[in-house]
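Chemist: need coordinates for the below:
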Amino acid sequence: MTTYLMAVLSPNLIFLIIGLTTFASIAYFVMISYIITQMDKRYFVRRNIIHKKMLYKRIINKKELEHKAADDVRGSSSKKLLKNSLGYVVSVLKIFVGLCLLLCGIAMLVLPGQGLLTILIGLSLLPFPGKNKLEQKLLSLKSVRASLNWIRAKANKDAFIFD
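Modeler: Okay, here's the model as predicted:
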């Protein structure tokens, strides 16, 4: 008895699709596990502290820039231009990867995979207003916290500390 899928696709193509899907799922799980185990255990707590420090540094840097501009009237050097260009490229790549992970995570809500964890990682890479609130809402789910800490426990890492 043949099914519709076997009538439309050859058995070799079906086997190839199953093999590639299995390989992609394993590679994805390994990649996500590696990212989660490399994160600092205080990653989700540090955000508010880092944000306050960044605001303080911006105020100080603004004052330093005003003094430096008064002393230095030369144009920007090629090193500064290269550094800024590289920063833009990295930002664009970070946003692209974040969008891809977000879309894959949404698809994994109905397909096999770790959808909520993928959405969380994708959101952490994207810059948008309300990002911290949305991340905290996802982190308030017991299943997400348990999954994150389970992966860290398997790698003999300390559990995440949450707000």
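
Chemist: CA only for contacts and neighbour counts going forward, please
Modeler: Will do.

Chemist: distance of Ile59 from Leu148?
Modeler: Applying CA to CA, to the nearest Å, the value for Ile59 to Leu148 is 36 Å.

Chemist: show me which of those two is the more surrounded one.
Modeler: Leu148 (18 against 10; other CA atoms under 10 Å).

Chemist: quick check, the more buried one in contact with Tyr34.
Modeler: No: with contacts counted by CA atoms under 8 Å, Leu148 stays clear of Tyr34, the gap being 11.4 Å.

Chemist: how deep is Leu125 tucked in, by neighbour count?
Modeler: Neighbours of Leu125 (other CA under 10 Å): 19.

Chemist: ok, and the closest non-adjacent residue to it?
Modeler: Nearest-residue entry for Leu125: Gly98, 5.0 Å, with adjacent residues in sequence omitted and distances by CA to CA, 6 or more residues apart in numbering.

Chemist: wait, doesn't that neighbour sit right on Thr118?
Modeler: No: assessed by CA under 8 Å, Gly98 is found out of contact with Thr118, at 9.4 Å.

Chemist: where does the residue nearest to the spatial centre of the chain land in three-state SS?
Modeler: Centroid-nearest residue in the chain, with CA atoms, centre = their mean: Ile121, separated by 3.6 Å. Following DSSP: H, G, I helix; E, B strand; the rest coil, the label given to Ile121 is helix.

Chemist: and this one, so I can compare the two:
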Amino acid sequence: MLRSLTNLGDTPTRPHLLAALRRLYALNLALLGLPGLLIGVPLGLFTPAWSSLPALVGLCVAGLLCAVLALALAQQKMKAAIPGTPEGRDLAMSAAIQAASAPAAPLLMACTTLKEPLSLLALLTLTLLSGLVGWLLLGLWAGKAGLEEQRARAVAG
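Modeler: Below is the predicted model:
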């Protein structure tokens, strides 16, 4: 799974960089989501149900803020990326790792609200949407940091 990361080189093409970013994103999402599930599910099962609507709304708003902040910080990191440079490649990889935390935060919050179907549904929807936005941003970042095929051949040759 990590072979695409180690064989990327200093000047990766856009398709190769996109494949590597997607693998890195998925790996980090799994690394963040698994402990969240292991902690959140027992917590959600063995704690009493919340009956306070403002607390549940606050939890959903906190999940939204965490996801938006993680994606905004990852996007901010990519502003300094220069296409076709090792620094641009490294910034894209760092941003992919950071973006994986966007769906992980609401997922943990969703696991703790297993006894509240409405907030569970809202937080799982937020988890899926923030994961999709992060996945789509990877394509933009690969386009910004990677080289086009023709330019890569000129640099290599």
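
Chemist: and the TM-score between them?
Modeler: Superposed pair, TM-score by TM-score structural alignment, normalised by the length of the second structure: 0.30. Supporting alignment: 74 aligned residues with a CA RMSD of 4.8 Å.

Chemist: what about the residue nearest to Leu125 of the first structure, helix or strand, and which?
Modeler: In the assignment (DSSP states H and E), Gly98 of the first structure maps to helix 78-108.

Chemist: cool, Leu118 of the second structure as well?
Modeler: Judged by DSSP H and E, Leu118 of the second structure forms part of helix 117-145.

Chemist: mind listing what's buried in that helix?
Modeler: Across helix 117-145 of the second structure, burial judged by 16 or more other CA atoms under 10 Å covers 119-120, 122-128, 130-131, 133-135, 137-145.

Chemist: give the contact list for Ile14 of the first structure.
Modeler: Met6 (CA atoms under 8 Å, 6 or more residues apart in numbering).

Chemist: from Leu5 of the first structure, how far off is it?
Modeler: For Ile14 of the first structure relative to Leu5 of the first structure (CA to CA), the value is 8 Å.

Chemist: that's a strand at Ala19 of the second structure, yeah?
Modeler: No: using three-state DSSP, the secondary structure at Ala19 of the second structure is helix, not a strand.

Chemist: from memory it sits against Ser4, does it?
Modeler: Yes: with contact defined as CA under 8 Å, Ala19 of the second structure reaches Ser4; the gap is 7.3 Å.

Chemist: what's the overlap in contacts for these two?
Modeler: The contact sets of Ala19 of the second structure and Ser4 do not overlap (CA under 8 Å, 6+ apart).

Chemist: and stretch 22-32 of the second structure, what's buried?
Modeler: By 16+ other CA under 10 Å, the buried positions in stretch 22-32 of the second structure come out as Arg22, Arg23, Leu24, Tyr25, Ala26, Leu27, Asn28, Leu29, Leu32.

Chemist: now, these that are in helices?
Modeler: Arg22, Arg23, Leu24, Tyr25, Ala26, Leu27, Asn28, Leu29, Leu32 (DSSP state H).

Chemist: nearest to Gly44 of the second structure among those residues?
Modeler: Leu32 (17.8 Å; CA to CA).

Chemist: leaving out sequence neighbours, find the closest residue to that closest one.
Modeler: Ala104 (6.0 Å).

Chemist: and the strand or helix carrying that neighbour with helix 117-145, angle?
Modeler: For Ala104 of the second structure, the host element (DSSP H and E) is helix 101-111. Here helix 101-111 of the second structure points in a direction 170 degrees away from that of helix 117-145 (axes from the mean of the first three to the mean of the last three CA atoms, to 10 degrees).

Chemist: isn't Met109 of the second structure right up against Gly63?
Modeler: Yes: using CA under 8 Å, Met109 of the second structure is in contact with Gly63, at 7.0 Å.

Chemist: need the overlap of contacts for these two.
Modeler: Counting by CA under 8 Å, 6+ apart, the contacts common to Met109 of the second structure and Gly63 are Leu123.

Chemist: ok, back up a step: ok, the residue nearest to the centre of the first structure touching Val97?
Modeler: No: using CA under 8 Å, Ile121 of the first structure is not in contact with Val97, being 9.8 Å away.
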